[in-house]
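Asks: no sequence on this one, just coordinates:
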């Protein structure tokens, strides 16, 4: 069987990828304009943009509106360990914006509260230098907002993860338009969307966290410990 011939967009992406990996194109460097690149590779502008989109999805370049395409620095990776135990990386800066709102729709369901119950939202965006790195929205009942603190995780927590029951749902999906814009990522780059709901010892939901981690810089690691009964059974 004759091997498939790479498409022009893949050939162009491969050439630019090699230039990045060998250092011919350096981090922070602005690429020539899309028109110039299209002329250089003798392709149409749409084909050239498709090639750049492949590199954007890999996190190798980023498109800054009104400025052009830039080579991205090597991305610092986030290891999400589950249960809110992601270690804080001092190389990342965290911007937190607090908003008071009322429980409606999916928030009412997540937090198991009545409609219009007072909540506090913590919108957290981590940055590596000037580049957005991850996004989190944490919701807690208003009466617990004063207890929220920035601990060993880059996101605020309303409860000690050791003493709470935490249920997490991890989904790989494409970013919403708002997420892609906020994180300055390609709309074709998959993200890890983690919904974490913490319940205290009385059964009250004290926190619902919606985390968005771009797939080009995030790993999720989960460790399972056997219960005492399971250990006895194996003996």
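Replies: Yep, it's here. Because the structure is a prediction, the values reported are computed rather than measured.
Asks: going forward, measure contacts between C-alpha atoms and count neighbours the same way
Replies: Noted.
Asks: I'd like the distance between residue 82 and residue 232.
Replies: 26 Å (CA to CA, to the nearest Å).
Asks: These two: who's more crowded?
Replies: residue 82 (18 against 9; other CA atoms under 10 Å).
Asks: any idea what sits nearest that one, other than its immediate chain neighbours?
Replies: residue 222 (5.9 Å; CA to CA, 6 or more residues apart in numbering).
Asks: How about residue 70?
Replies: Closest to residue 70 by CA to CA, 6+ apart is residue 30, at 4.4 Å.
Asks: let's bring in a second one:
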């Protein structure tokens, strides 16, 4: 085994039953996790790793493929393999829908973006009346038709979230909620203007692999999962007034929750 080209890699274990390409991937992953290879930094080249480990190019390529499949690195043709940037948006579940933010004219996503120190943007928006699917109808109390607001959110120019809000037509039709810009504080502020003082939210979330459409819309690297979150907003009378179906790039978010112990 030749000297380490980066000074950061170890030796292979010839007694291990773990495949050599996976051992190499393990070492590179560990170096990335420890910050020895930083975001945007180039990994040692195929030739350097071949020389260091005394393996074939195919073995090194298989190692890179493992890391690409995990969303840790990306290849640039003719340049090499680089550590992928992994920006984090911290969602403060106990705070992001606080009334004080709406009163200040700030939507939940703006609150999140400010916390992350990033520049928020909505680069696509579709608003239309449509038939509610079974799940949305059930969550809204057997509502048949809804106003749907579909949008894509960017942070510092990177797509991080797809969200669709579904609101009962008897609440939303002909109101600022049906406009492209509903005004300061977003649709939750407008719901409260209409007399639907928000009481609480219920959220369900799960992690899954993205659909091809989601991969394209969020520009996801191979192997990066999504967080699928469905939120239902209830007013003080106990009525469900909105269902928000959100798909988030899992490598762009940290979900932070504060839960009472009693």
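Replies: Right, received. Where do you want to start? Bear in mind that the values here come from a model prediction, so they are computed numbers and not experimental data.
Asks: quick one: TM-score?
Replies: The TM-score (TM-score structural alignment, normalised by the length of structure 1) is 0.67; 215 aligned residues with a CA RMSD of 4.1 Å.
Asks: I'd like to know how far the equivalent of the residue nearest to residue 82 of structure 1 over in structure 2 sits from residue 91 of structure 2.
Replies: Mapped onto structure 2 by TM-score structural alignment, residue 222 of structure 1 lines up with residue 257. To residue 91 of structure 2, residue 257 of structure 2 is 8 Å away according to CA to CA.
Asks: out of these two, which sits in the more crowded spot?
Replies: Set residue 257 of structure 2 next to residue 91 and count neighbours by other CA under 10 Å: residue 91 wins out with 20 against 12.
Asks: SS state for the aligned partner of residue 119 of structure 1 in structure 2?
Replies: When structure 2 is aligned by TM-score structural alignment, residue 119 of structure 1 is paired with residue 147. Classification of residue 147 of structure 2 using DSSP: H, G, I helix; E, B strand; the rest coil returns strand.
Asks: so what's residue 147 of structure 2 up against?
Replies: 127, 128, 129, 130, 165, 166, 167, 168, 169, 172, 173, 178 (CA atoms under 8 Å, 6 or more residues apart in numbering).
Asks: any idea what residue 195 of structure 1 aligns with in structure 2?
Replies: Checking TM-score structural alignment: residue 195 of structure 1 goes with residue 230.
Asks: so which helix or strand takes in that match?
Replies: Taking DSSP states H and E as the criterion, residue 230 of structure 2 maps to strand 226-235.
Asks: how much does that strand stray from structure 1?
Replies: Its matched residues in structure 1 lie on average 1.3 Å from strand 226-235 of structure 2 after superposition (mean CA distance after the TM-score superposition for structure 1).
Asks: Counting by contacts, list what that strand packs against.
Replies: strand 198-208, strand 240-249 (3 or more CA pairs under 8 Å, 6 or more residues apart in numbering; DSSP states H and E).
Asks: What residues sit buried inside stretch 128-140 of structure 2?
Replies: Within stretch 128-140 of structure 2, the residues scored as buried using 16 or more other CA atoms under 10 Å are 129, 132, 136, 137, 139, 140.
Asks: So which of those is the closest to residue 82 of structure 2?
Replies: Checking these against residue 82 of structure 2 with CA to CA, the nearest one is residue 136 at 41.6 Å.
Asks: before we move on, the earlier item: how do the contacts of residue 147 of structure 2 look in structure 1, which are kept?
Replies: Mapped onto structure 1 and checked by both residues aligned by TM-score structural alignment, their matches' CA atoms under 8 Å, those keep the contacts 128, 129, 130, 166, 167, 168, 169.
Asks: between the residues you listed, which is nearest residue 113 of structure 2?
Replies: Nearest to residue 113 of structure 2 among those, with distances taken as CA to CA, is residue 166, at 22.9 Å.
Asks: Now do the contacts for the counterpart of that closest one in structure 1.
Replies: In structure 1, the residue equivalent to residue 166 of structure 2 is residue 139, according to TM-score structural alignment. Contact analysis of residue 139 of structure 1 by CA under 8 Å, 6+ apart lists 119, 120, 121, 122, 207, 208, 209.
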